[in-house]
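Asker: got a predicted structure plus its sequence, pasted below:
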Amino acid sequence: MKNNQKWVLALSSILILVATSCLEKPKEEKEKHEQEEEITKAPEGIITLAEADTLYVNYTKNRADAILEFETNRQEEEEAKPFIPSRFVSFNVKDLKSYIAYVEKKAKAGGTEVDSLRVYLGNYGTKKKGWKKKNRNTVFFVPAAQVDGDYGGIYIGADGSAKLLYDYWSNEIKSQKSKASILPSLNTLFYQDESLILNEGGLSPPPKTDF
């Protein structure tokens, strides 16, 4: 009798496991389907091909042509290659994913959460060697987050906490003044502020543009 009861209990347990797994499978499939729908759903901000072309043409007329004229007029005669204004900066998708994961991890360890990336416009100036970068425009990414009740681009301070970039410059001035009068702190001796800013993408001018 006891053996029969054991068999009944064992069989009941198996049936419960099977039933549970059958219930979980549709749930997992539903969640997977929802995730796939979320991925394939177009995000806000997607523009049409025609709108993109208009932006490109407007930039040519209102910016690129003026840059070309300006740079050509100041170009040294011995420079062999004619100046071609940059039209885009290319970043590898895998590198961008790694960068986003990296800044999210660093920000979290620093006590905040990155919720946006600011894309700043920049220019390499005359110090960059080589025709691909000299005087050419570029972009760089700055992660932004909430820090101490304020919001802006961030870096990681020497103490490991996230800090606002626009506070860095005033602190840097104070630091330069203090170095002349007092010994540096232990933090400055052993640790350094850490930038989270990304640049150095693949630069144009490309052989062929998309527009």
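Answerer: On my side now, so go ahead. These figures come from a predicted structure and were not determined experimentally. Numbering: from 1, shown residues only.
Asker: okay, CA-based contacts and neighbour counts for the rest of this
Answerer: Fine.
Asker: which SS class is L121?
Answerer: Judged by DSSP: H, G, I helix; E, B strand; the rest coil, the three-state class of L121 is strand.
Asker: give me every residue that touches the closest residue to G152 other than its chain neighbours.
Answerer: What sits nearest to G152 in space, not counting adjacent residues and going by C-alpha to C-alpha, 6 or more residues apart in numbering, is A144, at 5.1 Å. Contacts were defined as C-alpha atoms under 8 Å, 6 or more residues apart in numbering; by that measure A144 touches V114, D115, S116, L117, R118, Y151, G152, G153, I154.
Asker: A further structure is provided below for comparison with the first:
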Amino acid sequence: MTTKMTNFFLLLLLANLMLVSCQDPSAHTELPYEGPPKDHIISVERAQEMFDAYSQRRLPIIKKYEDSIASDGSKFEPTRYAEYDLKTIKQYIAYIEHEAMQANVDINTLRFYLSNYPNSDKFPNGDVVKYPRRNSFFVVPTMDYEGKNVGFSIEEMDGKYTAVPINRGASAQEGKQNKNQTDSTGQMNEAGFFMSNNTMVQGGGTTSLILNEGTVSPPPSSIDFGNNN
């Protein structure tokens, strides 16, 4: 191989190495297909049984209570499901993985909290309540913290992304004392300050990772396992 040809291949190799090094290490990549998740897929028959059990054991109680407190005499229809389009779910996964990587923390699980929209047109901060009185859920990513699996958000502390537990029950004074106590991984050493508001990005540098605001039904109704009775 001539010297000219050798130099050409060396330049080509150098260019490829530079291209790889410039790629965003936090970019989300989909996992390779490995079949269904083990022990997590249920049959249609089991889903139907569980759906029917909820219809028989929970719906009547919810309807009776909500109807009893409705001052206008309106009839309440309990939520049967909430849904997101697939693009939103993929975007959410990419988002929380990116934020977790910035804070150098591993996501353990996604925790689904059952919830209820308030019986109001607006939240205290002025945001519109999308589904007043309706049942819903929100999703919280979790991490390891002091031997426990806890939900977390991201805070910027001294210019550094830090994963902090959502449930922080210490006093405000303890919070001021512990705010700067972070280890080399960017995780908190002490859960010592009040939980911040769960807006997307706040003036204090808090980033929420909580997913909500899907579409709940009914109405409109498109139930896969039967009617709402």
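Answerer: Cool, the structure landed. Remember, predicted model here, so these are calculated numbers, not experimental data.
Asker: quick revisit: lining up the contacts of A144 of the first structure with the second structure, which overlap?
Answerer: Checked against the second structure using both residues aligned by TM-score structural alignment, their matches' C-alpha atoms under 8 Å, the contacts of A144 of the first structure keep these contacts: V114, D115, S116, L117, R118, Y151, G152, G153, I154.
Asker: by neighbours, which of those wins?
Answerer: The residue in these with the most neighbours, by other C-alpha atoms under 10 Å, is I154 (28 neighbours).
Asker: what separates the most centrally placed residue in the first structure from D115 of the first structure, distance-wise?
Answerer: Residue closest to the average C-alpha location in the first structure (C-alpha atoms, centre = their mean): I100, at 4.9 Å. Separation of I100 of the first structure from D115 of the first structure (C-alpha to C-alpha, to the nearest Å) stands at 10 Å.
Asker: could you do Y151 of the first structure as well?
Answerer: Where D115 of the first structure is concerned, Y151 of the first structure sits at a distance of 11 Å (C-alpha to C-alpha).
Asker: what's the answer for A109 of the first structure, then?
Answerer: To D115 of the first structure, A109 of the first structure is 15 Å away according to C-alpha to C-alpha.
Asker: do K174 of the first structure as well
Answerer: Shown here: K174 of the first structure relative to D115 of the first structure, a distance of 30 Å by C-alpha to C-alpha.
Asker: repeat that for I156 of the first structure.
Answerer: Distance from I156 of the first structure to D115 of the first structure, by C-alpha to C-alpha: 16 Å.
Asker: can you check W131 of the first structure too?
Answerer: Going from W131 of the first structure to D115 of the first structure by C-alpha to C-alpha gives 36 Å.
Asker: among the contacts of A144 of the first structure, which are in strands?
Answerer: V114, D115, S116, L117, R118, Y151, G152, G153, I154 (DSSP state E).
Asker: show me what contacts the fourth one?
Answerer: Under the criterion of C-alpha under 8 Å, 6+ apart, the neighbours of L117 of the first structure are F141, V142, P143, A144.
Asker: and the contacts of A144 of the first structure, which is closest to Q35 of the first structure?
Answerer: Q35 of the first structure has its nearest neighbour among the contacts of A144 of the first structure in D115, at 20.6 Å by C-alpha to C-alpha.
Asker: quick check: closest non-adjacent residue to the closest one.
Answerer: A145 is the one closest to D115 of the first structure (C-alpha to C-alpha, 6+ apart), at 5.9 Å.
Asker: what lines up with F83 of the first structure in the second structure?
Answerer: Under the alignment (TM-score structural alignment), F83 of the first structure pairs with F76 of the second structure.
Asker: overlap in contacts of Y151 and D115 of the first structure?
Answerer: By C-alpha under 8 Å, 6+ apart, Y151 of the first structure and D115 have these common neighbours: A144, A145.
Asker: what's the longest helix in the second structure?
Answerer: Identified as the longest helix of the second structure according to DSSP state H is helix 3-21.
Asker: neighbouring contacts of stretch 188-201 of the first structure?
Answerer: For stretch 188-201 of the first structure, contacts defined as C-alpha under 8 Å, 6+ apart pick out 89-92, 99, 103, 138-143, 154-159.
Asker: of those, select the buried ones using a ChimeraX command.
Answerer: Isolation of the buried members of the contacts of stretch 188-201 of the first structure (16 or more other C-alpha atoms under 10 Å) is achieved in ChimeraX through the command below:
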select :89,99,103,138,139,140,141,142,143,154,155,156,157,158
